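J.: Structural data only, the sequence is not supplied:
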C-alpha cells in the first residue's frame, strides 16, 4: 500500500507540473487543436484519477469500515496484499489532505454548475425580452434553433441549454456577406457540437480551485485558445479559410479588441493561421498521440489494482 501511494503521488505530481509545462510549451496543438484538447483532458483525468485512487487507498488504510466495504467480496489474500495494517502515520495526513482537496473541488464544481445555470436563465430572460413580437398563433421567437435580434451591433453566439439556440443580430447580417455569415454560424455550431461550453467551465473551475497548480492554469489557458482554433477549422473546412478570416475580422473590429494588445494579438494569430494554415500532423502520428493520451489515465488504475492482481496469480 505504501508503494501504491507513493507511485500515485508521483504520477499526480508528474502530470500536474512537468508534463503540463511541457504540453503548454508544445507547438503541435496549434496544428491539431482537437487533438490538443483531447491530450489536455487525458492529462487532467490522469492527475485527478491519481488523487482519487490515492484517496480511496488512504481511506481504506485509515478506516476499517471503508476497508471492509471495499474488500468484502475479494478473494483471500487480496486484502493482505495491500498491507493496510502496516500503513505509516503519514498516510493519515496524506489522506486528510486528499480528502480536503476532493471536498474543495466538488464544492467549486457545484458552485460553477449553479452559476452557469443562473447565468443561462438570466440570459434567456433578456433574450425573451429583446425578441421581436410575432403575430398570435405563431411560435415564440425564442423557441426556435435560430434567434435574430434587431441590433446594429454585429454579433453572433451560441447559447447552450435546453433547447440550445444560435443567436445572431441584424447588424451581423447586414455587415457580413452570405458566405461570411455562414462561416460565423458554422463556427458557433462547431462549439455547440463539441460541447466546448462545459469544457471551458470545467477548466475555469479547476483553475479557480487550484490557481497555483500548473496543470489546471495551463489547461484553462489552452482550452480557451484551442476551442476557438478548433471552431475556426470547422468553419474553414465548410466555408473556406479566407472567408472565415474575413468574417472574423468583420465581426470583431467593433468589439474593442483592437484596442487591447492581448486580444489584438490573439485575434491576429487566429487570422494569420486561417490565411496561412499550418501543415497537419501525419495520420499515423495523430493516431499514436491519441492512443497514448487515452491510455495515460489507465496508469493510476493499474497502480491501484496491481497488488490485488498480483495476489490472484
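T.: Nice, thanks for sending it over. Here the structure is a predicted model, which is why all the values come from computation and not from measurement. Residues are numbered from 1 along each chain as shown.
J.: Only C-alpha atoms from now on, for both contacts and neighbour counts.
T.: Noted.
J.: what packs against the helix or strand hosting residue 125?
T.: Using DSSP states H and E, residue 125 sits within helix 90-130. Judged by 3 or more Cα pairs under 8 Å, 6 or more residues apart in numbering; DSSP states H and E, helix 90-130 is in contact with helix 33-62, helix 196-209.
J.: try this one side by side with the last:
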C-alpha cells in the first residue's frame, strides 16, 4: 500500500472517530489542560495528514540526481516503487495542489483570525482610554455600566475590564475570584489557542473535527481558568461570582468570566470532578503523542520497507531523494 493510501486511511479514521473518542466519558472536564492539548493535537494531526497525502503523491515523480553512483540506482527505484501511485504525473500534480492548498488555506485563515482579534482588541483599548478609569488596586480598568461584567483583553497591552455594575454586585472575595479567572486567561495566553482552533474551523467548516475542536477549546479554556483561579479563591465563592456574571456579554475580541458555559462551570465548581488519575493521564498523554507521530510514521513506512530490500544498501535511503 502506498504512503498516500496509508495517510488517507488514517486521516479518514481520525476525522470521523476522534470527536466521539475525545468526548467520551466527559474526561476533559476532569483534566481541561490535557483536554485542550488532545483536541488541538487531533486537529493538527489531521491537517498534517492532509498535507502529507499531497506530498506522498508527489514523491514518485521527483527527479533523482544523475550524479549518484550506480550503487544507489536500485535503491532509488525501490523507493519509487514503494511510494508509487497509479495516476503517475496526474496524481503528483493533484498531490502538489492538495498539499499547498491545505497549508495555504490553514495559514491564511489562522492569520486572519489573529489579525481580526488584534484589530478588535486595539479598538477596544482605544475606547477604554476614553471611557475607562484605571483602578490600580484592582489591576483593572473600571467602565461605567449597569451590566455586571468582568473580561480581559489579551496581548502585549493586556487589560482587565470591570464594570461598575460588577463592583456593586460582587463582594470583595467574589471580585477577587473573577479577577483571578481573567488573569489566568492572560497568563496562559488562551487567546492564541483560540485563534489557532478558530482559524482551522474557519478554514475547513465542513470538517467536524475542526469545528468541534474549536467549540471544545472555547469551553475548556474557561474550565482551566476556573481551576487556576480556584487555587487562590474558594470554589464556592468563584461559583457565586459566575452566577452574578453569567448573563454578561463579552466583546468578540475579549475573554470573559461569564458567558454560555457559566452554568456547567458553576455545577463543576460546586461538585468538583474527581482527578483523572495518574494511569489514565499517562495513557491519554501517550495517545496525544501518537496523534502527532502517526502521520509521520505513515509517510515513512514505504521508506522503511525499501530500506529492508536486499538491493537497498544501509545508509543510502536518506541520500536517495537528493534533488538535481
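T.: Received the coordinates, thanks. On a predicted model such as this, the values are computed, not experimentally measured, just so you know.
J.: Quick check: TM-score for this pair?
T.: The TM-score (TM-score structural alignment, normalised by the length of structure 1) is 0.82; 291 aligned residues with a Cα RMSD of 3.0 Å.
J.: Report the next helix or strand after the helix holding residue 125 of structure 1 in sequence order.
T.: Toward the C-terminus, helix 90-130 of structure 1 is succeeded by strand 146-149 as the next helix or strand (DSSP H and E).
J.: tell me, that following strand lands on which residues of structure 2?
T.: Per TM-score structural alignment, the counterpart of strand 146-149 of structure 1 in structure 2 is residues 139-142.
J.: Against residue 200 of structure 2, how distant is the most centrally placed residue in structure 2?
T.: Central residue of structure 2 (Cα atoms, centre = their mean): residue 40, 3.2 Å from the mean position. Using Cα to Cα, to the nearest Å, one gets 10 Å for the distance from residue 40 of structure 2 to residue 200 of structure 2.
J.: Around the nearest residue to residue 112 of structure 1 once chain neighbours are set aside, count how many other residues there are.
T.: Leaving aside its chain neighbours, residue 112 of structure 1 sits nearest to residue 205 (6.5 Å; criterion: Cα to Cα, 6 or more residues apart in numbering). By other Cα atoms under 10 Å, 24 other residues sit near residue 205 of structure 1.
J.: ranges for the strands of the stretch 201-324 of structure 2?
T.: Using DSSP state E, counting those that start in this stretch, the strands found in the stretch 201-324 of structure 2 span residues 255-256.
J.: Go through stretch 154-166 of structure 1 and flag the buried ones.
T.: Buried residues in stretch 154-166 of structure 1, counted by 16 or more other Cα atoms under 10 Å: 154-160, 165-166.
J.: Including secondary structure, could the residues you listed go into a markdown table?
T.: Shown next, in a markdown table, are those (DSSP: H, G, I helix; E, B strand; the rest coil):
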| residue | secondary structure |
| --- | --- |
| 154 | coil |
| 155 | coil |
| 156 | strand |
| 157 | strand |
| 158 | strand |
| 159 | strand |
| 160 | coil |
| 165 | strand |
| 166 | strand |
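J.: And these, which two are furthest apart?
T.: Maximum pairwise distance in the buried residues of stretch 154-166 of structure 1, criterion Cα to Cα, is 19.9 Å, between 154 and 160.
J.: one step back: please name the residues that touch the residue nearest to the centre of structure 2.
T.: 197, 213 (Cα atoms under 8 Å, 6 or more residues apart in numbering).
J.: Name the helix or strand for the alignment partner in structure 1 of residue 157 of structure 2, please.
T.: Per TM-score structural alignment, the equivalent position to residue 157 of structure 2 in structure 1 is residue 163. Under DSSP H and E, no helix or strand contains residue 163 of structure 1.
J.: Provide a list of residues in contact with residue 163 of structure 1.
T.: Applying Cα under 8 Å, 6+ apart, the residues near residue 163 of structure 1 are 143, 145.
J.: cool, residue 243 of structure 1 as well?
T.: Residue 243 of structure 1 sits next to 179-180, 183, 236 when contact means Cα under 8 Å, 6+ apart.
J.: among the residues you listed, which recur in structure 2?
T.: Comparing these with structure 2 on both residues aligned by TM-score structural alignment, their matches' Cα atoms under 8 Å, the contacts found in both are 179-180, 183.
J.: As TSV, these with secondary structure, neighbour count and distance to residue 227 of structure 1 would be great.
T.: Conversion of these to TSV gives the following (DSSP: H, G, I helix; E, B strand; the rest coil; neighbours: other Cα atoms under 10 Å; distance: Cα to Cα, whole Å):
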residue	secondary structure	neighbour count	distance to residue 227 of structure 1
179	helix	15	22
180	helix	25	20
183	helix	29	16
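J.: Tell me which residue of structure 1 lines up with residue 295 of structure 2.
T.: Aligning on TM-score structural alignment places residue 295 of structure 2 opposite residue 300 in structure 1.
J.: Please report how far its match lies from residue 206 of structure 1.
T.: Noted for residue 300 of structure 1: a distance of 20 Å to residue 206 of structure 1, by Cα to Cα.
J.: The two - which one has more neighbours?
T.: Set residue 300 of structure 1 next to residue 206 and count neighbours by other Cα under 10 Å: residue 300 wins out with 26 against 21.
J.: okay, now the closest residue to the more buried one other than its chain neighbours: neighbour count?
T.: Excluding its sequence neighbours, the residue lying closest to residue 300 of structure 1 (Cα to Cα, 6+ apart) is residue 50, at 5.2 Å. Residues lying near residue 50 of structure 1 (other Cα under 10 Å) number 27.
J.: okay but residue 51 of structure 1 is in contact with residue 10, surely?
T.: No - with contact defined as Cα atoms under 8 Å, residue 51 of structure 1 does not count as touching residue 10 (10.2 Å).
J.: of these two, who's got more company?
T.: residue 51 (24 against 14).
J.: who's in contact with the more buried one?
T.: The contact partners of residue 51 of structure 1, taken as Cα under 8 Å, 6+ apart, are 8-9, 12, 98.
J.: go again using 6 Å as the cut-off
T.: By Cα atoms under 6 Å, 6 or more residues apart in numbering, the contact set of residue 51 of structure 1 is empty.
J.: From residue 97 of structure 1, how far off is it?
T.: Using Cα to Cα, residue 51 of structure 1 is found at 10 Å from residue 97 of structure 1.
J.: next one: residue 181 of structure 1
T.: Per Cα to Cα, residue 181 of structure 1 is found 51 Å from residue 97 of structure 1.
J.: which of the two has more neighbours?
T.: Using other Cα under 10 Å as the criterion, residue 181 of structure 1 and residue 97 rank with residue 181 on top: 23 against 12.
J.: Quick check: that one is in a strand.
T.: No - the assignment for residue 181 of structure 1, made by three-state DSSP, is helix rather than a strand.
J.: Quick one: map it onto structure 2.
T.: By TM-score structural alignment, residue 181 of structure 1 lines up with residue 175.
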